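1. Pasting the sequence and the predicted coordinates here, then a few questions.
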Amino acid sequence: MGLTRGRSVLLAVVCAVAVSAVYAAQPVLAQIGGDLGVPDAELGWIVTAGQFGYLVGLALLVPLGDMADRRRLIAWHLVLAAAGTGLAAAAGRTWLLLAGLAVAGLFAVVVQTAVAYAAALSAPEERGRTLGTVTSGVVVGILGARVVAGALAAAWGWRSVYAVLTALLAVLAPLVIVLLPPDPRTDRGSYRQTLTSVGQLFRERRFVSRGLIAFFLFASFGTLWSGLALPLGSAPWSLSPAQIGLFGFVGLAGALGAARAGRWADAGSAGAVTGGALVLLAASWSAISQAPRSLWLAGAGIVLLDFAVQAVHVSNQHLLTTAYPYRTSSVIGGYMIFYSLGSALGATATTTAYAGTGWTGSSILGAAFAACAFLVWAADRRQAARPHPPVCRT
């Protein structure tokens, strides 16, 4: 039993493919809209459908990891996510596409079960490094999906994106059963007890503050990646979906560069890393705002933004799984509810802002979200530094 290098890589691949089901639509939104007749101002709802399903899954499905064999749970969720992407691939109407993406998003929360499983199998002194490895799969999925989706859509249309995802998800399910160890836990509570424990987390300062940071962090992230295709696909660039997808490589370089954040967290620097990365996140938007005028500046800003997002995300998960070692699935699921809400907000708000004020409006929005995350971090640091009143004992 344990998490070997090969098993860590398999979990990272599971995360990459599963999360792609939620984000693959972003570089091909214009193509989907043209095929199904969806107006530009409503394209954000295509991404939001997957995010909504993901949100529901975080609340209702991820806590199952604290009461079930997580290996089998991961396999079943992969199969059901494949059913959702299969429906999306065959959809001839907008509502069928949205339903398929919602189902795919619902079971794409296998990502969080995989992350919690990895944290539980890791030695405490290596937990940050392990989380950095496994969550790098999430980053590869979120950003790499744009590259692959853009290329597939250019060659065979947007439906091919979801057909390929369906095949990959279906292949991974049996591999998980064969190659991962059974869950060794025997102290598993009931579903009701598990959901109650999740609700209790929302009354604890450490959890709520890290959750709010994640909310604004991923609202800023979603503002970029749900809206970037709009200025890049317009004059003066008029890039194709495949060319827009290549910007995923740019973001991937920055995000993977932050893999060391796990080691920094193991060394006790998670709090400082969070603050510094949030400052970098806000600053990155000054370069990203230049996308209609300079692709080089926009690319540099994207590298900085994705580095900052991954550094904060790994640090957050390290702090929470260390603080709640016996409820890793519940705490990761609860934390990611903030993530999902923030991503959905960014996806819908950026298309609305772009329709009204162009990419400048979207950039101001993204920077504002980053500033809010920093303010939450600073307030939490002040609160934690305050001396606690002595407890009177009689």
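-> Received, thanks. Numbering: from 1, shown residues only.

2. alpha carbons only for contacts and neighbour counts from here, please
-> Fine.

3. Just list the residues touching the residue nearest to residue 79 when sequence neighbours are not counted, thanks.
-> Leaving aside its sequence neighbours, residue 79 sits nearest to residue 170 (C-alpha to C-alpha, 6 or more residues apart in numbering; 5.7 Å). Contacts for residue 170 (C-alpha atoms under 8 Å, 6 or more residues apart in numbering) come out as 78-79, 82.

4. Can you give the distance of the helix or strand hosting residue 170 from its chain's centre?
-> In this structure, residue 170 sits in helix 159-179 according to DSSP states H and E. Relative to the centre of its chain, helix 159-179 is centred 19 Å away, using C-alpha atoms, centre = their mean, to the nearest Å.

5. The nearest residue to residue 372 once chain neighbours are set aside: helix or strand, and which one exactly?
-> Spatially, and ignoring its direct neighbours in sequence, residue 372 is nearest to residue 216 (6.4 Å; C-alpha to C-alpha, 6+ apart). Secondary structure assigned from DSSP H and E places residue 216 in helix 205-227.

6. okay, pairing it with this:
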Amino acid sequence: MNADRSTYSSNSSNLPVLSRSLLLILAVSCGLSVANLYYNQPLLADMAQTFHLSAAQIGSISMLTQLGYALGLFLFVPLGDIKEKKSLIVILLGAVTLSLLFVASSNNLTMLGAASFAVGTTTVVPQIIVPLAAQLAAPNQQGRIVGIVMSGLFFGILLARTISGIIGSIWGWRTMFYIAACLMLVLALMLWGVLPKTGSNSRLSYGQTLKSLGGYITQLPLLREASLMGGLLFGTFSVFWTTLAFFIKQPPYYYGTEIAGLFGLIGVAGASFAPIAGRLADKKGPRIVVGIAAAVTLLAYCIFWFLGQQLWGLILGVILLDLGIQSAQISNQARVYALIPEAKSRLNTIYMVSYFIGGSFGSFLGMHAWSLWQWKGVCLSGSLLILASLITWGIGRKNNINKNNINKDN
């Protein structure tokens, strides 16, 4: 890893200035592109009806999308450290455009699953944009800048469900993916015109870049802790959102697809906290913010468990869930990026691959818990994942305290 450092030289003085307008474009681009991963969640019940499938069978679509995303993160995001990011972003946006068109035209479960996996694999642009924003930011503002860009990403995640729910209820689920393909094409053309060229000073080959990931995992305990926590917390996020459309179709709600999507708007209250979480991470330390965020997420699931049959309880739980997940995500990424500034893309790869493997597991766990034990099973599954994340945080905090005490003694 030390040898890897020598392959870089600082070029911060040669980087373009991160203006407010460029920061806004990066945030909006993150939101528009990440939305591709979540359009299917409120539409799963309609897809199941189209292909005459059970809840457990159609749940594989959400899982495959997230597994594809994890693979795309591993294959493509490390290129951000060794290739010019602007061209990489535009090429990937072109690829996801084609993948979305295949989803829209799918006529059986196999084709839908393969196309959804391809959408996930090619929807990795946000995880190239976030390290780009951190690269362009001043060192003492990285938490704030990441928070702003991530707020755009979170708004995209939440509004994707709202938009797809409404469009799906009016024109059918296929229309949503045709619209998404058009949006990605327009976004590719826009970013080609406005993104700066940052270049790369790395002399590593692609194979060496991938190989270096293993070194970071074994040598950076904080990276392991943050990645495991991120995966567990995003898993609990997926447990809820993958099953929500099925839950509210039943008594006492009897809501349709459009209402399932509207719950995404409720989560905007949590997403609006994202920049504040970034500033708190800069001032108080990201580890503290992560622990508090995980506790807030556990509180959300307690509310789902005991008050989920009441609309106000479900709404409050959604707000707290998104608040906790998003705050933890921003704080985790801030401390990961600070480990080795010149390897942000590779560190982000390790973190986000873990994050979406956890998310895909959460989708799988949530749909099977729903099929077997309905809502109580969903709440139990999500709560257990959060408890595992809190145990991980506690172990990491204890090890950090012990390490600091040893350093003081020496």
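-> Arrived safely. Since we're looking at a predicted model, the values are computed, not measured.

7. Let me see the TM-score of these two.
-> Remark: TM-score between the superposed chains equals 0.96 [TM-score structural alignment, normalised by the length of structure 1]; 392 aligned residues with a C-alpha RMSD of 1.6 Å.

8. that older thread, residues in contact with the following helix or strand past the helix holding residue 216 of structure 1?
-> Going down the chain from helix 205-227 of structure 1, the next helix or strand is helix 229-232, by DSSP H and E. Applying C-alpha under 8 Å, 6+ apart, the contact partners of helix 229-232 of structure 1 are 26-27, 29, 237-239, 241, 244, 291-292, 359.

9. ok, now which ones touch the counterpart of residue 372 of structure 2 in structure 1?
-> The alignment partner of residue 372 of structure 2 in structure 1, by TM-score structural alignment, is residue 356. Contact analysis of residue 356 of structure 1 by C-alpha under 8 Å, 6+ apart lists nothing.

10. Show me what residue 349 of structure 2 lines up with in structure 1.
-> By TM-score structural alignment, residue 349 of structure 2 lines up with residue 333.

11. if I read this right, its match contacts residue 112, doesn't it?
-> Yes: with contact defined as C-alpha atoms under 8 Å, residue 333 of structure 1 reaches residue 112; the gap is 6.4 Å.

12. what is in contact with the two at once?
-> residue 62.

13. Quick check: the residue mapped onto residue 35 of structure 1 from structure 2 vs residue 247 of structure 2, distance?
-> Using TM-score structural alignment, the partner of residue 35 of structure 1 in structure 2 is residue 50. Computed as C-alpha to C-alpha, to the nearest Å, the residue 50 of structure 2 to residue 247 of structure 2 distance reads 19 Å.

14. same thing with residue 216 of structure 2?
-> Relative to residue 247 of structure 2, and taking C-alpha to C-alpha, residue 216 of structure 2 is found at 41 Å.

15. Which of the residues in the helix or strand just after the helix holding residue 170 of structure 1 are classified as buried?
-> Remark: after helix 159-179 of structure 1, the chain's next helix or strand is helix 191-201, criterion DSSP H and E. Applying a neighbour-count criterion of 16 or more other C-alpha atoms under 10 Å, the buried positions in helix 191-201 of structure 1 are 191, 194-195, 197-198, 201.

16. May I see the residues you listed arranged in JSON lines, with distance to residue 348 of structure 1 as well?
-> As requested, the buried residues of helix 191-201 of structure 1 are exported to JSON lines (distance: C-alpha to C-alpha, whole Å):
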{"residue": "191", "distance to residue 348 of structure 1": "33"}
{"residue": "194", "distance to residue 348 of structure 1": "32"}
{"residue": "195", "distance to residue 348 of structure 1": "29"}
{"residue": "197", "distance to residue 348 of structure 1": "31"}
{"residue": "198", "distance to residue 348 of structure 1": "27"}
{"residue": "201", "distance to residue 348 of structure 1": "28"}
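
17. Which single one of these is nearest to residue 44 of structure 1?
-> Nearest to residue 44 of structure 1 among the buried residues of helix 191-201 of structure 1 is residue 198, at 29.5 Å by C-alpha to C-alpha.

18. What does the closest one correspond to in structure 2?
-> By TM-score structural alignment, residue 198 of structure 1 lines up with residue 213.

19. List the contacts of that match.
-> 346-347, 350.

20. ok, now residue 260 of structure 2?
-> Per C-alpha under 8 Å, 6+ apart, neighbours of residue 260 of structure 2: 42, 161-162, 165, 244-245, 248.

21. secondary structure element for the aligned partner of it in structure 1?
-> Under the alignment by TM-score structural alignment, residue 260 of structure 2 pairs with residue 244 in structure 1. Assigned by DSSP H and E, residue 244 of structure 1 belongs to helix 241-245.

22. secondary structure element for the match of residue 372 of structure 2?
-> helix 328-385.

23. ok, back up a step: neighbour-wise, which of residue 50 and residue 247 of structure 2 wins?
-> residue 247 (21 against 13; other C-alpha atoms under 10 Å).

24. What distance do you get for the more buried one to residue 115 of structure 2?
-> Counting by C-alpha to C-alpha - residue 247 of structure 2 and residue 115 of structure 2 are separated by 26 Å.

25. what's the answer for residue 90 of structure 2, then?
-> According to C-alpha to C-alpha, residue 90 of structure 2 stands 20 Å off from residue 115 of structure 2.

26. Ok, residue 393 of structure 2 next?
-> With C-alpha to C-alpha as the criterion, residue 393 of structure 2 and residue 115 of structure 2 are 36 Å apart.

27. To what extent is residue 329 of structure 2 buried, counted in neighbours?
-> Neighbour tally, residue 329 of structure 2, other C-alpha under 10 Å: 27.

28. do residue 238 of structure 1 as well
-> 14.

29. Residue 327 of structure 2 matches what in structure 1?
-> In structure 1, residue 327 of structure 2 lands on residue 311 (TM-score structural alignment).

30. ok, now which ones touch that match?
-> Applying C-alpha under 8 Å, 6+ apart, we find residue 311 of structure 1 in contact with 255, 258-259, 261-262, 273-274, 277.

31. Okay, and which of the residues you listed map to helices?
-> Using DSSP state H, the subset of those located in helices is 255, 261-262, 273-274, 277.

32. Out of these, give me the one that has the most neighbours.
-> residue 262 leads those on contacts (other C-alpha under 10 Å) with 30 neighbours.

33. Now for the equivalent of that residue over in structure 2: which residues touch it?
-> Taking TM-score structural alignment, the alignment pairs residue 262 of structure 1 with residue 278 from structure 2. Contacts for residue 278 of structure 2 were tallied using C-alpha under 8 Å, 6+ apart; they are 143-148, 327, 330-331, 334.
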